[in-house]
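# 3D, please:
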Amino acid sequence: MPHTAQDWPIGAALLQFPDTTADGRPVQEAPPAEWAAVLHEVATEGFRHVDLTDSWLRPGDLSPERLCELARVLKEHALGVSAISVTRRSVIDPDPAVAAANLAYLLRTVDAAAELGTTVVCAGLHRPLTEAQRRAVWFWHEPGGSDPEDDPRTWSLAVERLRTAGERAARHGLRLSLEMYEDTYLGDPATAVRLVRDIGLANVGINPDIGNLVRLHRPVPHWEELLRPVLPHVNYWHVKNYHRDFDPATGAYFAVPAPLQGGVIDYRRALDLALRAGFDGPICTEHYGGDGLGVSAGNRDYLRRLLAAKLPAIEAARREDAS
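Presented below is the predicted three-dimensional model:
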């Protein structure tokens, strides 16, 4: 394996940090001291890597000078960038102008990722939250945008544009990872695998964020059915978990965030399956609600314990197979 349990890059997501400062300025335009305050919290929780989630700060929209300032702040806090995650910027948005702008932004983000020394850019096809989703207690309680079914033109456009981004990433020596998300062309294992195969680039793979799927208030397959088919293509991984329940008397579903070891996804089993399939990419710990960063830190420590338990046996099995 390329990493040990202790040095495997496990980054903190920045979902819980707002995109405006306390005095109302956009984080994008804030002085580096504002960035440093957030990254200090991340480092203080024991993280050595961060996923620069662009709901907080958009590296792809920083000037070269500001990007250098971000690199300096990261270095001051001894934080590597495990990935940059591009969120809710679909390159096949129904509005052609928005879709084209999103592709240009994704390409700029790939260039910024190379400047920051990361190895992964994560993107998806999910779209901005609807007004109903923003009003909901948890946004996944309400349906969001969806990609059109049986639409060869839109499918081909997704393949073409994501291949363009993948080719840009390859020129920089980066991976492009496509995030599984409901009701998009990455919303189930079969279509996600088909999309990656149609793109046809070795550096383009799947982020199996099955937490996005098990939280839905509707019937969903068992988590292992969602994970197993995509494992040969996994090159990055957002991990999070949810408590899930169903009341047959009323037909009501229930889902709320949970720590990794407490929800319906058995990450001890899931990580073992991924490692045995050859997964070697960075991991990002996510959590919605409460102290998301603190829960993510606990999730990181749990993952390191699992890696310490799993890696020796997997290494031994591979040495035996090679002999």
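
# Only C-alpha atoms from now on, for both contacts and neighbour counts.
Noted.

# Surely Phe17 and Leu57 touch.
No: between Phe17 and Leu57 there is no contact under Cα atoms under 8 Å: 9.5 Å.

# More neighbours: which of the two?
Leu57 (22 against 16; other Cα atoms under 10 Å).

# Now do Ala317: how many residues are near it, please.
12.

# Check the one 3 residues further on too.
The burial count assigned to Glu320 is 9, neighbours taken as other Cα under 10 Å.

# Surely it is within a helix?
Yes: assigned with DSSP: H, G, I helix; E, B strand; the rest coil, Glu320 falls within a helix.

# any idea how far it is from Phe279?
Distance of Glu320 to Phe279, given as Cα to Cα, to the nearest Å: 19 Å.

# Equivalent analysis for Ala36, please.
Applying Cα to Cα to Ala36 and Phe279 gives a distance of 32 Å.

# And this one, please, so the two structures can be compared:
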Amino acid sequence: MESRATTPPDPADWTAETWPIACNMLTFGATTPDGTPTIDAPAVTWAGQLRQVRELGFDHIDPTDAWLSLAKLSPERLDEFRSVLADEGLGISSISMTRSSVVDRKNGEQNLADAHRFLDIAPEVGASIVNVGFMQGLTAAQQKALWFWLEPGHVDDPELRPLAIERIRELGDHAAANGIQLSLEMYEDTYVGTPEDAVQFVKDVGHDAVGLNPDIGNLVRLHRPIPSSPGMIDLFETVLPYCNFWHIKSYTRDEDPTTGSYSSAPVPLKYGVINYRAVIRRALELGYRGPFCTEHYGSDSIGVCAENRDYIRQVLGSALNRPDLPTNQQGASA
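Just a heads-up that it's a prediction; the model follows:
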């Protein structure tokens, strides 16, 4: 396929209304209702799913490989996808790999090759970020649970950490050569499973094109002890200076110290245990200029994502008009 690189807007020019806030396509799943893999579905199927997102007012999507792996499309089908995307009036601000660890003992080398392919596709479709993580496939128990996080899942092997650093650094080199960034998604029991571990991993990689995705929603939903503070702001404080992308979602969380029981459930951003108004404003203070990708599990996922997008824009609008922020963080609307 001939190169058709698309230059994304300069983050220095983003305003509250133009800041890229994508809808994650995860809600549509890897198969269609009749069981056809989404990757093999006709373009009209892709168009119908994309149209639902566009009708909710989204300008951007994140075509996660848990929906449709662009890395596995033939050049012809990738062109077909780009045509459908354009017809529906949507752009791509980020591409996420889900449960495709580059150190998976069985599929790690293939996942690494796919990550490289995503890094080549991203600038062609206008995306500035490729998001990867070390989470792996759901266990049988997780697949049967009401919420998969209620059952224990994969735990990273410390012996493979040096290989993980090597491969992420390799991807960072590729990202830098293509003028984009690589982001590492925080996820429990992985090398980036706590704020402290995540920062240390990024420091050990030591690459300017590699940052963090502070998806701390993945942590607050767990039915286990986690550090807590009002609004969970302390959990973010450690990682925000290293962040270049953001999967953003929220949950309720309750703990009963008498019985040792926990409960959590997905909710829109403004109703959860994380005070995202304070956290987003703090991120901007620290210089955050990355895209957002809205996520939600259960109920009308894309409908909640649209509510979350509007909430984020309101918070950005308020924060970007602060006279105490440096000029390059205020945006053109300030």
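
# returning to that earlier point: counting neighbours, go ahead and name the busier of Ala36 and Phe279 of structure 1.
Phe279 (20 against 17).

# So the counterpart of Ala16 of structure 2 in structure 1, which state does it fall into?
With TM-score structural alignment as the criterion, Ala16 of structure 2 lines up with Ala5 in structure 1. Of the three states, Ala5 of structure 1 takes coil under three-state DSSP.

# doesn't Leu311 make contact with Ala5 of structure 1?
Yes: between Ala5 of structure 1 and Leu311 there is a contact under Cα under 8 Å: 7.4 Å.

# and the residue nearest to the spatial centre of structure 1, what does it touch?
Central residue of structure 1 (Cα atoms, centre = their mean): His238, 4.2 Å from the mean position. Taking Cα atoms under 8 Å, 6 or more residues apart in numbering, we find His238 of structure 1 in contact with Asn207, Pro208, Asp209, Ile283, Cys284, Thr285, Glu286.

# count of residues packed around the fifth one?
The criterion is other Cα under 10 Å. On that basis, Cys284 of structure 1 has 26 neighbouring residues.

# separation between the aligned partner of it in structure 2 and Asn24 of structure 2?
Using TM-score structural alignment, the partner of Cys284 of structure 1 in structure 2 is Cys293. As judged by Cα to Cα, Cys293 of structure 2 and Asn24 of structure 2 stand 6 Å apart.

# hey, what's in contact with both of those two?
Joint contacts of Cys293 of structure 2 and Asn24 (Cα under 8 Å, 6+ apart) are Ile61, Asp62.

# The residue lying farthest from the centre of structure 2 sits in which helix or strand?
Here structure 2 reaches farthest from its C-alpha mean at Thr258, the gap being 35.5 Å by Cα atoms, centre = their mean. Secondary structure assignment for Thr258 of structure 2, by DSSP states H and E: no helix or strand.

# what's the answer for the one 5 residues further on, then?
With elements taken from DSSP H and E, the one containing Ser263 of structure 2 is strand 261-267.

# In structure 1, what stretch matches that strand?
Going by TM-score structural alignment: strand 261-267 of structure 2 matches residues 252-258.

# Name the SS class of Leu293 of structure 1, please.
Classified using three-state DSSP, Leu293 of structure 1 is helix.

# sorry, back to before: mean distance of the strand holding Ser263 of structure 2 to its aligned residues in structure 1, please.
By mean Cα distance after the TM-score superposition for structure 1, the fitted strand 261-267 of structure 2 averages 0.5 Å away from its aligned residues in structure 1.

# if we can go back for a sec, ok, so what distance separates the match of Cys284 of structure 1 from Gly172 of structure 2?
For Cys293 of structure 2, the distance to Gly172 of structure 2 - Cα to Cα - is 21 Å.

# cool, Asp310 of structure 2 as well?
32 Å.

# which of these two has more neighbours?
In terms of neighbours (other Cα under 10 Å), Gly172 is the more surrounded of Asp310 of structure 2 and Gly172; the figures are 25 against 17.

# isn't there a helix covering that one?
Yes: checked against three-state DSSP, Gly172 of structure 2 lies within a helix.

# what does it align to in structure 1?
So, by TM-score structural alignment, Gly172 of structure 2 is matched to Gly166.

# can you check Glu237 of structure 2 too?
Glu237 of structure 2 maps onto Arg228 in structure 1, by TM-score structural alignment.

# List the contacts of its match.
Leu273.

# separation between it and Phe279 of structure 1?
On the measure of Cα to Cα, Arg228 of structure 1 and Phe279 of structure 1 end up 12 Å apart.

# all strands for the stretch 1-150 of structure 1, in order.
All strands of the stretch 1-150 of structure 1, identified by DSSP state E, counting those that start in this stretch, fall at 10-12, 49-53, 80-85, 120-123.
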